[in-house]
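**Student:** Let's see this in three dimensions:
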Amino acid sequence: MTAFTPRLAALALLTLAFGAQADEVQVAVASNFTAPIQAIAESFEKDTGHKLVAAYGATGQFYTQIKNGAPFEVFLAADDTTPAKLEQEGDIMPGSRFTYAVGTLALWSAKPGYVDAKGDVLKGNDYQHLSIANPKAAPYGLAATQALDKLGLTEQVKGKIVEGQNISQAYQFVSTGNAELGFVALSQIYKDGKVTSGSAWIVPANLYAPIKQDAVLLNKGKDNAAAKALVAYLKGPKAAAIIKSFGYEL
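**Tutor:** Coordinates of the predicted model:
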């Protein structure tokens, strides 16, 4: 049996003190940011002792849930308009809104070599289904419709669209083969400078409005140390490195 030395006693007190200070933060996260926030959570919890509990979904759906009293304390949206609306409506802590990432749209297929470097596969029309996220609820879905419109392909693809509730479901339709290709967030298929599976075309930024993704500290998190710590952490160098590794701009 190990003797309970003064050093062990000090360590025990330190652990108890650290545990007492640790808190939990409930975070609503846009689906496109699933992989990055999971990586950030691991680093955040290690560095601060706080625990991050995330829910994933479409930005528009989260807006409705927040307005209906959902217990979220921090909101990481896939756009900047929804957080701005919550700010105008008094649902966030004043001055807490900031852009944590700028997203990139990609056309992707789970099949290697299926999507060419210029995205001409879209014009070729040799496919049955094209997956996109719901443009009314998911900013990446809206960006997809904007790109199709600028390419003059809206009418051509109308009968081929398979719509997911959010960008995760749009990705799932393609990954499972229910759609030959689809518009997804680059972060879902990209890590450390390369596409991780299948084939993809990174859609030029001039084909859709910038996907500025804003984060806010919601009123429910105003007294939560973990919520405040997460907002600060997202602005720091460790989070920035992770975010960039998934293909986002800062």
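**Student:** drop to CA atoms for contacts and neighbour counts, all remaining ones
**Tutor:** Fine.
**Student:** Now do the contacts for the most centrally placed residue in the chain.
**Tutor:** The centre of the chain sits closest to residue 33, judged by C-alpha atoms, centre = their mean, with a distance of 1.9 Å. By C-alpha atoms under 8 Å, 6 or more residues apart in numbering, residue 33 lies in contact with residue 187.
**Student:** again with residue 200
**Tutor:** Residue 200 neighbours (C-alpha under 8 Å, 6+ apart): 106, 107, 108, 109, 115, 116, 117.
**Student:** Return the list of helices and strands in contact with the host helix or strand of the third one.
**Tutor:** Per DSSP states H and E: residue 108 is located in strand 105-109. Judged by 3 or more C-alpha pairs under 8 Å, 6 or more residues apart in numbering; DSSP states H and E, the packing partners of strand 105-109 are helix 139-150, helix 167-175, strand 181-185, strand 199-202.
**Student:** could you dump the ones you listed to JSON lines with distance to residue 211?
**Tutor:** JSON lines is the format used below for those (distance: least, C-alpha to C-alpha, whole Å):
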{"stretch": "helix 139-150", "distance to residue 211": "7"}
{"stretch": "helix 167-175", "distance to residue 211": "13"}
{"stretch": "strand 181-185", "distance to residue 211": "10"}
{"stretch": "strand 199-202", "distance to residue 211": "14"}
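**Student:** Buried deepest among those, which one?
**Tutor:** strand 181-185 (a mean of 29; mean count of other C-alpha atoms under 10 Å).
**Student:** Just want the angle from that one to strand 105-109.
**Tutor:** 140 degrees (axes from the mean of the first three to the mean of the last three C-alpha atoms, to 10 degrees).
**Student:** from the middle of its chain, how far away would whichever helix or strand comes after strand 181-185 be?
**Tutor:** Scanning forward in sequence from strand 181-185 by DSSP H and E, the next helix or strand is strand 190-191. How far strand 190-191 lies from its chain's middle: 14 Å, per C-alpha atoms, centre = their mean, to the nearest Å.
**Student:** Now do strand 190-191: everything it contacts.
**Tutor:** 196, 245, 246, 247.
**Student:** separation between residue 171 and residue 190?
**Tutor:** As for residue 171, its distance to residue 190 is 13 Å (criterion: C-alpha to C-alpha, to the nearest Å).
**Student:** now do residue 205
**Tutor:** 17 Å.
**Student:** Just the buried subset of the contacts of strand 190-191, please.
**Tutor:** 245, 246, 247 (16 or more other C-alpha atoms under 10 Å).
**Student:** Save these as a markdown table, and put in secondary structure and distance to residue 60 too.
**Tutor:** Output for the buried ones among the contacts of strand 190-191, formatted as a markdown table (DSSP: H, G, I helix; E, B strand; the rest coil; distance: C-alpha to C-alpha, whole Å):
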| residue | secondary structure | distance to residue 60 |
| --- | --- | --- |
| 245 | helix | 26 |
| 246 | coil | 23 |
| 247 | coil | 23 |
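**Student:** how about this one, so we can line them up?
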Amino acid sequence: MPRRKRLSALLLALCLLALPAVAESVLAEPLRVAVAANFRATAERAGAAFERETGTAVVLSSAATGMLYNQLRHGAPFDLFLAADAERPRRLAEEGIAIAASRRCYARGRLVLLGGPLAALKTPGQRVAIANAAVAPYGAAAEAVLARPPLAGVERRLLRGASVQQAWQFHATGGADLALVARSLVGDADRLELIPADWHAPIEQQAIVVAGGRETEADAFLAWLAGPAARPLLERDGYDPCP
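**Tutor:** Got it, this is the predicted structure:
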């Protein structure tokens, strides 16, 4: 065999040997999930359990729901969006960025008050931490609570965090007297008051699969998250089941 042909055959053999490694690296690509700040810790535990069962790694990026929505609209490479509301997933479906048929509720959040009884919200001069309602559904729920009589009109200093996680941090570090945050962020040892569910619109947290990503794996993770295997994780972190 001429030298040139022997060299070509050798290169072909090397390429064929490399194919399994290439395929394995493709299969090993993680599922990229954009997750609302309130659900980050729960999603970490859920992702770890899902990986143990399926072998699919889950990589999370968390921020306020509105921030993640804007990132997705500008082409952020996520496969699944776990929002803290129903509005942003619906918009993504209408805009053709996500798959409308995949949109579903995966949890219902609860709002709590940290730092005192509900009556403390009527005390003037309090520093109250809430999430920014423009980007965080828990912030919108907090504003609805503060707008209820007899809480409306009370002079207080509102500290708005970029996410509900940051609002919790304001209180945890002593920067706020009170905080209206997600139940999921608060430990059992913390002093909290559960806000009555009818004091604000339901916090229905919906998810949607992003078009053009790892759709099959995203569907599988979402089905797992909405199924019986994840129920103990959700209940442990203070979420109510979807209706």
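**Student:** one step back: what's the closest of the contacts of strand 190-191 of structure 1 to residue 37 of structure 1?
**Tutor:** residue 246 (10.5 Å; C-alpha to C-alpha).
**Student:** what does that closest one align to in structure 2?
**Tutor:** Matched by TM-score structural alignment, residue 246 of structure 1 corresponds to residue 237 in structure 2.
**Student:** Could you report the neighbour count for the spatially closest residue to its match that is not a sequence neighbour?
**Tutor:** In space, and not counting its chain neighbours, residue 237 of structure 2 is closest to residue 184: 4.7 Å by C-alpha to C-alpha, 6 or more residues apart in numbering. As a burial measure, residue 184 of structure 2 scores 22 neighbours (other C-alpha atoms under 10 Å).
**Student:** Pull out the buried residues from stretch 23-35 of structure 2.
**Tutor:** 30, 31, 32, 33, 34, 35.
**Student:** Please narrow those to those residing in helices.
**Tutor:** Among these, none falls in helices (DSSP state H).
**Student:** that older thread, quick one: map the residue nearest to residue 237 of structure 2 onto structure 1.
**Tutor:** Superposed on structure 1 with TM-score structural alignment, residue 184 of structure 2 falls opposite residue 187.
**Student:** Its match: what's it in contact with?
**Tutor:** So, once contact is read as C-alpha under 8 Å, 6+ apart, residue 187 of structure 1 ends up touching 32, 33, 35, 36, 103, 104, 246, 247, 248.
**Student:** Now do whichever helix in structure 2 runs longest: distance to the chain's middle.
**Tutor:** Assignment by DSSP H gives helix 3-27 as the longest helix of structure 2. When distances are taken as C-alpha atoms, centre = their mean, helix 3-27 of structure 2 is centred 42 Å away from the chain's centroid.
**Student:** got it, and stretch 185-199 of structure 1?
**Tutor:** Worked out by C-alpha atoms, centre = their mean, stretch 185-199 of structure 1 lies 14 Å from the chain centre.
**Student:** first vs last residue of that stretch, how far apart are they?
**Tutor:** The first and final residues of stretch 185-199 of structure 1 sit 13 Å from each other (C-alpha to C-alpha).
**Student:** now swap in stretch 100-116 of structure 1 and tell me
**Tutor:** 31 Å.
**Student:** and if you look at stretch 115-135 of structure 2?
**Tutor:** Termini of stretch 115-135 of structure 2 sit 24 Å apart (C-alpha to C-alpha).
**Student:** Give me the buried positions along that stretch.
**Tutor:** For stretch 115-135 of structure 2, by 16+ other C-alpha under 10 Å, it's 115, 118, 121-122, 126-133, 135.
**Student:** how about the strands of structure 1, start to end?
**Tutor:** 24-30, 51-57, 74-76, 98-103, 105-109, 130-133, 161-164, 181-185, 190-191, 194-195, 199-202, 211-217 (DSSP state E).
**Student:** For those strands, please prepare CSV with the additional fields distance to residue 92 of structure 1.
**Tutor:** Shown next, in CSV, are the strands of structure 1 (distance: least, C-alpha to C-alpha, whole Å):
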stretch, distance to residue 92 of structure 1
strand 24-30, 13
strand 51-57, 18
strand 74-76, 9
strand 98-103, 12
strand 105-109, 28
strand 130-133, 27
strand 161-164, 29
strand 181-185, 26
strand 190-191, 32
strand 194-195, 36
strand 199-202, 34
strand 211-217, 6
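**Student:** Which residue in structure 1 aligns with residue 165 of structure 2?
**Tutor:** Match for residue 165 of structure 2 (TM-score structural alignment): residue 168.
**Student:** Kindly confirm whether my reading is correct that that match touches residue 30.
**Tutor:** No: look at residue 168 of structure 1 against residue 30 with C-alpha atoms under 8 Å: they stay out of range, at 9.3 Å.
**Student:** Need the overlap of contacts for these two.
**Tutor:** Joint contacts of residue 168 of structure 1 and residue 30 (C-alpha under 8 Å, 6+ apart) are residue 57.
**Student:** nearest to residue 14 of structure 2, of the buried residues of stretch 115-135 of structure 2?
**Tutor:** Using C-alpha to C-alpha, the buried residues of stretch 115-135 of structure 2 come closest to residue 14 of structure 2 at residue 135, 51.7 Å.
**Student:** how many neighbours does the residue nearest to residue 211 of structure 2 when sequence neighbours are not counted have?
**Tutor:** Distance criterion C-alpha to C-alpha, 6+ apart; nearest residue to residue 211 of structure 2, sequence neighbours excluded, is residue 98 at 4.7 Å. Residues lying near residue 98 of structure 2 (other C-alpha under 10 Å) number 26.
**Student:** quick one: the nearest residue to residue 162 of structure 1 once chain neighbours are set aside from residue 96 of structure 1, how far?
**Tutor:** Distance criterion C-alpha to C-alpha, 6+ apart; nearest residue to residue 162 of structure 1, sequence neighbours excluded, is residue 131 at 4.6 Å. Distance of residue 131 of structure 1 to residue 96 of structure 1, given as C-alpha to C-alpha: 34 Å.
**Student:** What does residue 88 of structure 2 correspond to in structure 1?
**Tutor:** By TM-score structural alignment, residue 88 of structure 2 lines up with residue 82.
**Student:** actually residue 107 of structure 2, not the one I wrote
**Tutor:** So, by TM-score structural alignment, residue 107 of structure 2 is matched to residue 101.
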